[in-house]
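J.: No sequence on hand, only this structure:
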């Protein structure tokens, strides 16, 4: 129920755990449990969740060790691991053919759940399951449930000042449950062929610059470079929206029940995913909707994906000069490409298989360089609380490599062109200005604390300054004095990709 195991185990978060227990009691009471009984049951639920939390991995571990997700077992091995929970019967119950092997991630957690099935009073299980059933449904129920959900998850946990209007919440639900269907309407009005053509050009330019950076690395051997280039050659870009839209014709909704529609969509999407088992991977599928202002790298398919909605200011503007576009969407493109070579993406090969393509010496060099970046971000603080450089390492590597690559690509695109000042600023200055602009973000203090514990992205204000402080091109653009915070030199300067 809480964002990370540390919310159950760290004394510094005890106030949130206490508030959560009160929330559990209130939800149980709203569901029909007498107040005194709800309070007792809430105490048992929190104790039980604390037990599960202790058997879980933290956000840091889950974000920074992809090998945790890969634990192939046979059905017999899985059943032996969890004697009180039959995986054989589970697959039967889902009408899924018994697999020869499947990945049972975080086996210690499943072992603990199996123990709990044998030693925990059924009344505790009933309270736990009752709470989570009602709590997950609360945003789609009557006002009292909606308000209680907001009071804890919105206000107490994240510092939200007021509830979003209902139309925004409903829109968010549709986006979450049937977003790609929505996307078909979006791209008709918000994504032009010209925007796609420009994006394809930018991707091509960034890719060329990244290849040159890889070839020019001084710390990497020729053997590993050749494999890095082999991975570069298989990058697949996806721009705007899927070539093949998903079929939503089997999803039935009506005007009788909001919760009923949500459950129908949940069941529909669950069956959609189950139907993929045993079939070839559909490489046309997208993991984001076209109307999402974001982008991603998928290491399992070695693809970089840019939804239509990110192609708007401040990331991209067809009327803006190259400096702004390269500092915005160009750096995003470079960022996603660099994810293929971050601390986790670098563990996957050209075809998306989990494999080691590094020499031992190069792995050691890489670890030394990334360790310096961990140290840099560990030194940033939000209201006295340190950023976790290890948790945010992958994104920080991608920011650093992506921004440097985008700068290189801008220089190529601008070759032979006059560096005419616009609004009194040079091309390079405008490039870095727009990099900072895309990170304009404001967090509540409460939300910032949650993010520091769970978000693999550093707080936005440090993404704005962290990468450029390592680039000599930034120092030159703004004539920073060497050794000042925005002009790292010597051992404090980090150069990776």
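T.: Yes, it's here. All of these numbers come straight from a predicted model, not from anything done at the bench.
J.: all contacts plus neighbour counts: C-alpha atoms, from now on.
T.: Fine.
J.: Residue for residue, what is the longest helix the protein has?
T.: helix 166-190 (DSSP state H).
J.: roughly how far is the very next helix or strand once past that helix from the heart of the chain?
T.: Downstream of helix 166-190, the next assigned helix or strand under DSSP states H and E is helix 193-215. For helix 193-215, the separation from the chain centroid amounts to 23 Å (computed by C-alpha atoms, centre = their mean, to the nearest Å).
J.: and the next element down the chain from helix 193-215?
T.: Per DSSP H and E, the first helix or strand lying C-terminal to helix 193-215 is helix 222-233.
J.: neighbouring contacts of that next one?
T.: Residues from elsewhere that reach helix 222-233 (C-alpha atoms under 8 Å, 6 or more residues apart in numbering): 207, 211, 214-215, 302, 349-351, 357-359, 362.
J.: Second structure follows, compare the two:
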């Protein structure tokens, strides 16, 4: 189902994106001793059995730390990749399943939503009757004058159109909400899938998928109409910005009067569209102006039948899981198997958990955190955050490339941070959302509409600082630059990321580095453009910016050289922010770990020094096996590097060389002057 953007007009940065902690007064933990009791993993929180000690750390640290795990771990049939995040996600989903199973008998809203989604027999029995009125509305579109209003209705239903966006914080006035508009209109994962010859098989399969869905819906001339849609979207891809261009916070902030937008992008009635989606605004923040103009022209040039057909296709895909089984299976066959390589769709109960957790997030979350997030875990995580902030402050003070006046502002930004740990301070009220037994399609449609209405109703209201962009059941974390916050859901605060009973070094190499990662996003190549108030503003000196760019370009070049698949490289500029965050996060976590030792030497455990255990803890959280199709897709669409390259960021850290003594001839070895040292 569609999830409305809850953060800002600039997307928050996740790991795989309340009480303020003031860094000046934060104090490190007094003890370096693990909590009493046995850790959940191994003797000290690390899986030694998963190592491959036949591999030299300097040749392949990722393989050394987890190569045996990689060889022995199969990717489950319902996954496109598998790693530590998935182990915890499966645990979180199983726990939520138990909660929802208990709720079925109570007749509660979440129990009813869950049970109704599970009832595929009822869904099949109703056939296309639930969606038929909407399909009739689409078929009744006879001229383009009615197209914006129909798109607005589709948007409320969670159906993607030629434009994306929503209501979020104004990046230059973050205390205010504003409407944002971004490029859209593609059914494939990226513009490259339309324009790059190496994706020709996927493009052909997409056209076949459209034809199959049309045939299932009883539509005539399916193949010709499918080709027309793909041709139309190829034109949109041609004018779309690349992902590298679209991650630039300055280039994507273009506040425009709606009348001026209409002049610069003729061919689409934006004022009508904004009014009908519930945002009758005078101004809008446009993400990619030339792309928006190009899409408007494509709409103006396209036959009305093609516009109808694209909306029909988007509708069938958006609701495939609550339509007859044949639609659900075909949708998965393309998006799950063809594009990601996943052989088998997840069993229905897993998807029912995901649907219910998305539709009624906070009702489910409240039950989850009561049962699975003890106060002592939150307290320990709070302390770790304070320690990492202290380490980041110390790092900033030592920087040779940053001017003193900029350092003062950087300290002020750290002091303004709001760390959010575990779960929100308040919850949404779903009283206005109707959930009906036996109406899976209607429940999904009304849940989408509730989220849409909640989002657009923010215009003109005070900032909802309590709101989260992830549920507590999510195994992830994020940084939101306009909120000046870092957010860590409950589900990630578990082994291998964090175990209060594990060795301190492993915890700092795991969740400590994750905390540092998210914190450093506020100082990466995009987050650094936001000041202590969350405003998109210049607060670095020109010399700072030049120095910073010189350092980060070295890191981009380093990642450009990685070749996870033959002939397919990491995009160093697309992944720059995340790679920088990995380097910075691990750097400050290392400092925080040594500060937490309180001046004492770390003990040897199972033959490993404290520093070795720290870096092994880092690599352990990135263990992941990929299906080739998924890895290919990630390399084009994801701002995160593959797991092996994330783990191998250690090659830029001097203490790693001291810990493992890699040979200069090793594949990972970098001469001291070639190592990237930003923080």
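T.: Alright, I've got the coordinates. Since the structure is predicted, the reported quantities are computational estimates derived from the model, not experimental observations.
J.: For the stretch 101-250 of structure 2, just list every one of the helices.
T.: Listed in chain order, the helices of the stretch 101-250 of structure 2 (DSSP state H, counting those that start in this stretch) span 109-118, 120-126, 132-139, 147-156, 192-195, 200-216, 222-239, 243-246.
J.: Which one of the ones you listed lies nearest to residue 310 of structure 2?
T.: The closest of the helices of the stretch 101-250 of structure 2 to residue 310 of structure 2 is helix 222-239. By C-alpha to C-alpha, the value is 6.1 Å.
J.: the strands in structure 1, which residues?
T.: 72-73, 102-103, 236-240, 296-298, 303-307, 381-382, 385-386 (DSSP state E).
J.: Could you name the stretch from those that's closest to residue 496 of structure 1?
T.: With C-alpha to C-alpha as the criterion, residue 496 of structure 1 lies closest to strand 296-298 of the strands of structure 1, at 18.6 Å.
J.: Just want the angle from the top strand by length along structure 2 to helix 222-239.
T.: If you go by DSSP E, structure 2 has its longest strand at strand 173-183. Orientation check (axes from the mean of the first three to the mean of the last three C-alpha atoms, to 10 degrees): strand 173-183 of structure 2 against helix 222-239 gives 130 degrees.
J.: Just the residues contacting strand 173-183 of structure 2, thanks.
T.: Strand 173-183 of structure 2 is contacted from outside by 9, 162-170, 240, 279, 281, 283-288, 291-292, 295, 458-463, 482-483, 533-535, using C-alpha under 8 Å, 6+ apart.
J.: filter these to the buried ones?
T.: Buried by 16 or more other C-alpha atoms under 10 Å: 9, 162-163, 165-170, 240, 279, 283-288, 291-292, 295, 458-459, 463, 482-483, 533-535, out of the contacts of strand 173-183 of structure 2.
J.: before we move on, back to that, show me what counts as buried in the longest helix of structure 1.
T.: Quick answer for helix 166-190 of structure 1 (16+ other C-alpha under 10 Å): 174-175, 177-184, 186-187.
J.: Max pairwise distance over the residues you listed: which two?
T.: Farthest apart among these - using C-alpha to C-alpha - are 177 and 187, which lie 18.2 Å from each other.
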